[in-house]
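Peer 1: compute the structure for the input listed below.
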Amino acid sequence: MASGKSQLSNRVRVSRLNNVEKREESTSGFDEDFILELSDSIRESLDRGEIGPRWEEAMGFLAAAFRDEANKEPLMDLATIERGRLDRLVADITDPDKRPMDEPDRYARDVRLAERLEWRWRSRFRERYFSIQSSRYLKLPKTGRLKGVERDFEVNNPGEEWRIKGTTRFQAIDRDAAFKPGHWWLNLACAQRDGIVDNPRETPTVGRFGGDTLPLLTGEEFEDPVLKDTTTYIRNGGLADMHVSLITKVGTVMRVLRGHNLNSPFAPRYGVRYDGLYKLAQYGQRFYEKMKTDRMFLILERVKTQPPIEDFEMVPRPSQIDDWGLYSQYAEEQVKKRLGDKGFLN
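Peer 2: This next block holds a predicted model:
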């Protein structure tokens, strides 16, 4: 049997125990994007009460990592564990509340492997292992998903409480390469930072690299019972909330962002997600005298030459949900610093 040292070579990408390929780019020696994808896949499956199709692949990777721990200088470093969410993966595997409904014969053995690997990591890294979440929290506003964004205490609208810092420098990126359906942000200010919208408000906008974008953060959206890939969006409010400029955009294809406060079967669980291209097929607006409110309705038709929305409905994925938890904690701390505990409770 090959040793853990050979299977976790610092010049390979680990995918399966017997399927490795050379890799030069990663300073840690591992394809961290691959590891994160594998970790997210298993954690998603456990959340559904099953082991999923990549279980054997993941356990092969963890077995190789465990064998490597017997070496004098193990190759797995703490940075790879942190970025690949391997600490969260082994914690989920050993969590009795996440046991699959139909346990395979090997499951108890695999749980034991995860427990032993977790113990090895705790013994080797000691307090640094227990501080991984604190490390992620500290990095969130500096190099993480909140980089270049700060709280705007002058705004209270859901999803609009953040803004880009005045010192933020925008990167020149290719719009088409940067924004694929399923792209996810913590809030609309983060989306503005990356250039898909030009302000952090729930209003039709043109991104920094061109193209119309329609954020749907609040309101209601319904699937058409007859027409596939067609939805009706409804928004109540004052005249300023009616997006009157969309009258001139009927027939236009635009990018649609959905937020978690949107009442829609397609809304993400948390944050803001780019859901692809839609054609604005119809715009309507009416004032209701009895309710003293305006109502806007839009009919949106999803462009068919793109992946179905089912392909990324799982977004945000477990690692992104981890970041959402840190973001919520950070947001609370920002309010407490500004307003104090009494202001936060009010």
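Peer 1: going by C-alpha atoms from here, please, whenever you check contacts or count neighbours.
Peer 2: Will do.
Peer 1: is it true that R13 touches G29?
Peer 2: Yes: using Cα atoms under 8 Å, R13 is in contact with G29, at 7.4 Å.
Peer 1: and the helices in the stretch 101-250 of the chain?
Peer 2: Along the stretch 101-250 of the chain, the stretches classed as helices by DSSP state H, counting those that start in this stretch are 107-125, 127-130, 132-139, 175-178, 188-194.
Peer 1: so how far is the longest helix seen in the chain off the chain centroid?
Peer 2: Criterion DSSP state H: the longest helix present in the chain is helix 318-345. In this view, helix 318-345 has its centroid 17 Å away from the chain centroid, taken as Cα atoms, centre = their mean, to the nearest Å.
Peer 1: could you tell me the angle between it and helix 132-139?
Peer 2: Counting by axes from the mean of the first three to the mean of the last three Cα atoms, to 10 degrees, helix 318-345 points 70 degrees away from the direction of helix 132-139.
Peer 1: now for helix 318-345, which elements pack on it?
Peer 2: helix 32-47, helix 132-139 (3 or more Cα pairs under 8 Å, 6 or more residues apart in numbering; DSSP states H and E).
Peer 1: how about this one, so we can line them up?
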Amino acid sequence: MAFPVLLRKQFRLDELFEDNSESSGDDSIDPDFLRNQARWIRDDLDPKISQEGPEWLKPDQVVTVFKFLEQLRRSRVPERHIRSSRIHLAVALIAGQATRWPGSVVDVADKLLENWSIRYGEISEIGIDLYDEGGRLHGICLPTDLTKEVLEVKWSKASGSRTNPPFSRRHGDLGVFKPGDWWINTMLAYHASIIDSGNPLGRIVADKHGAYAIIMNELDELDSPRPDIFTYKAKSTEPGRFRLTAATPASRQPIRVLRAHSLRSFWAPKAGLRYDGLYKVSGWSIKQDQQSKAWNYDIRFERCSTEPPMSEVLRHPTAEEVDDYTEYKRIRHVTRLTHNTFHRAKPLREPVRMVQPLPDTSLAAGGEGKMMTTGISRPNAPAINLNERLTAPAFRPKQAARSRLRIELPTPPVLPDNSTAVDPEALFGEALTIPSPTKAPRTPIREILKTVLPLPGLGGVKKISPLRAEMTPAQQGAQGDDYFSLPTPPENQQ
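Peer 2: Just a heads-up that it's a prediction; the model follows:
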């Protein structure tokens, strides 16, 4: 019995949806739809593909992404919608060098990036909205707000500001925060009023009535087998540790826990500051350090059962939040350099065309014998004439110092060559004497001793030491002059 033979043919996605038509000029794609698709690609699909490979993608997901990219390629999306939705970052992620996306999806992503490059310029120059309308920091601060004091004064004067401490010094989630909320740094978390200060150090938010929140960074987290159970190491200088360990009803209230990216923990965010939810104190231990003799408070926390699972919290920061953190750091660095008076920008490098002087061959024909110029030429490039470079430079007066920190040292004076050499045979008092140009030369000690008058009672007799008096004349001659004897001045000699 014969059975029919079934022939199967595999088609590529670009063959099924091949369309080389020009852009239709349709910009009816909703920006919110673009933003949701970019988040889906960057936060859900790409991390799994990077770990598991392209086989992890389901066929319907591959078709959905391919059709979405083809729709973008055939549409003329405005640049402002691309920037606000950040879809260009998702497409660039698919077409990256180390991508593991299917080849058909990568090909259409390359075509889309090429079209956008022709239409809008470099993809990296499109950027993101951070301080502009729709950005995370729009209406909160400006790139020039570099200090904590400036931000505190600015926020205190804003209408409806909640940066006053009484708002954040309350128990619970304050009715406006949910686990997974994220901020670039502690100052912006202070602006949101989840904490009472923008102090970047890890600490306990507390007052005389109790503790309300803790900010963990560096070595504050000791033992954390799971993200919902950890041990907090309170600093010896932190007064809020007594509120956490007090045997009062206020010490049993839920505490808001925030983890900073500087925290040395597996559960720390990779950027910024994240709110992980409400925790309760389950116990503590007090130990004394043998070296510093300080008392260490190790406080154990457990997550409240009413909070959402930590798997959703650990998804933050998302790709967009990491973009905001990176862009904030970049703009802040550039702004600090431009506001630094001692920073000197590097000069711009412009193309240069060298002009080589050559003798004019028209001299034999009665010419003036001038120099001709030729060489490498580029459009709109400054020319450098080698004739001017080879001539002696004109005299230019000495310019003032370019920096206020530069110290001009005076030129050392030229000393006259009338120094006195050291006499190796001298017993004492001889020294190298170099006269100073501002004061008289110093008189050697031997010259001073020659003019000293004899002591009273010595007369013209030369006194010698008692030990020398007991020696014979031969022994005195062998020993030499006596250091204790003073010579008789010439005018007093008999």
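Peer 1: hmm, back to that, right, so the helices of the stretch 101-250 of structure 1: which one is the most enclosed?
Peer 2: helix 188-194 (a mean of 24; mean count of other Cα atoms under 10 Å).
Peer 1: that one vs structure 2, average distance?
Peer 2: By mean Cα distance after the TM-score superposition for structure 1, the fitted helix 188-194 of structure 1 averages 1.3 Å away from its aligned residues in structure 2.
Peer 1: on that earlier part again, next, the angle helix 32-47 makes with the longest helix of structure 1.
Peer 2: Calculated by the same axes, to 10 degrees, helix 318-345 of structure 1 forms an angle of 70 degrees with helix 32-47.
Peer 1: would you mark the buried spots in helix 318-345 of structure 1?
Peer 2: Within helix 318-345 of structure 1, the residues that count as buried by 16 or more other Cα atoms under 10 Å are P318, S319, Q320, I321, D323, W324, L326, Y327, Y330, A331, Q334, V335.
Peer 1: what does stretch 47-54 of structure 1 give?
Peer 2: In stretch 47-54 of structure 1, counting by 16+ other Cα under 10 Å, buried: G49, E50, I51.
Peer 1: check which helix or strand the last one maps to.
Peer 2: So the one you mean is I51 of structure 1. Taking DSSP states H and E as the definition, I51 of structure 1 sits outside all helices and strands.
Peer 1: do the same with the first one
Peer 2: Counting by DSSP H and E, there is no helix or strand that carries G49 of structure 1.
Peer 1: longest strand of structure 2, counting residues only.
Peer 2: strand 273-288 (DSSP state E).
Peer 1: distance between the ends of stretch 239-247 of structure 1?
Peer 2: Length of stretch 239-247 of structure 1, first residue to last, Cα to Cα, to the nearest Å: 14 Å.
Peer 1: for stretch 275-284 of structure 1, give me the average deviation versus structure 2.
Peer 2: Counting by mean Cα distance after the TM-score superposition for structure 1, stretch 275-284 of structure 1 comes out at 2.0 Å.
Peer 1: distance from the chain centre to that stretch, please.
Peer 2: On Cα atoms, centre = their mean, the centre of stretch 275-284 of structure 1 falls 24 Å from that of its chain.
Peer 1: swap in stretch 71-79 of structure 2?
Peer 2: So, by Cα atoms, centre = their mean, the centroid of stretch 71-79 of structure 2 is 38 Å from its chain's centroid.
Peer 1: show me what counts as buried in it.
Peer 2: Quick answer for stretch 71-79 of structure 2 (16+ other Cα under 10 Å): L72, R73, R74, S75, R76, V77.
Peer 1: would you say the first one is within a helix?
Peer 2: Spelled out, it's L72 of structure 2. Yes: counting by DSSP: H, G, I helix; E, B strand; the rest coil, L72 of structure 2 is located in a helix.
Peer 1: so what's it closest to, chain neighbours aside?
Peer 2: L112 (7.3 Å; Cα to Cα, 6 or more residues apart in numbering).
Peer 1: that neighbour -> structure 1?
Peer 2: Applying TM-score structural alignment, one finds that L112 of structure 2 aligns to L117 in structure 1.
Peer 1: next up, the contacts around its match.
Peer 2: For L117 of structure 1, the contact set (Cα atoms under 8 Å, 6 or more residues apart in numbering) comprises L62, A65, F66, V90.
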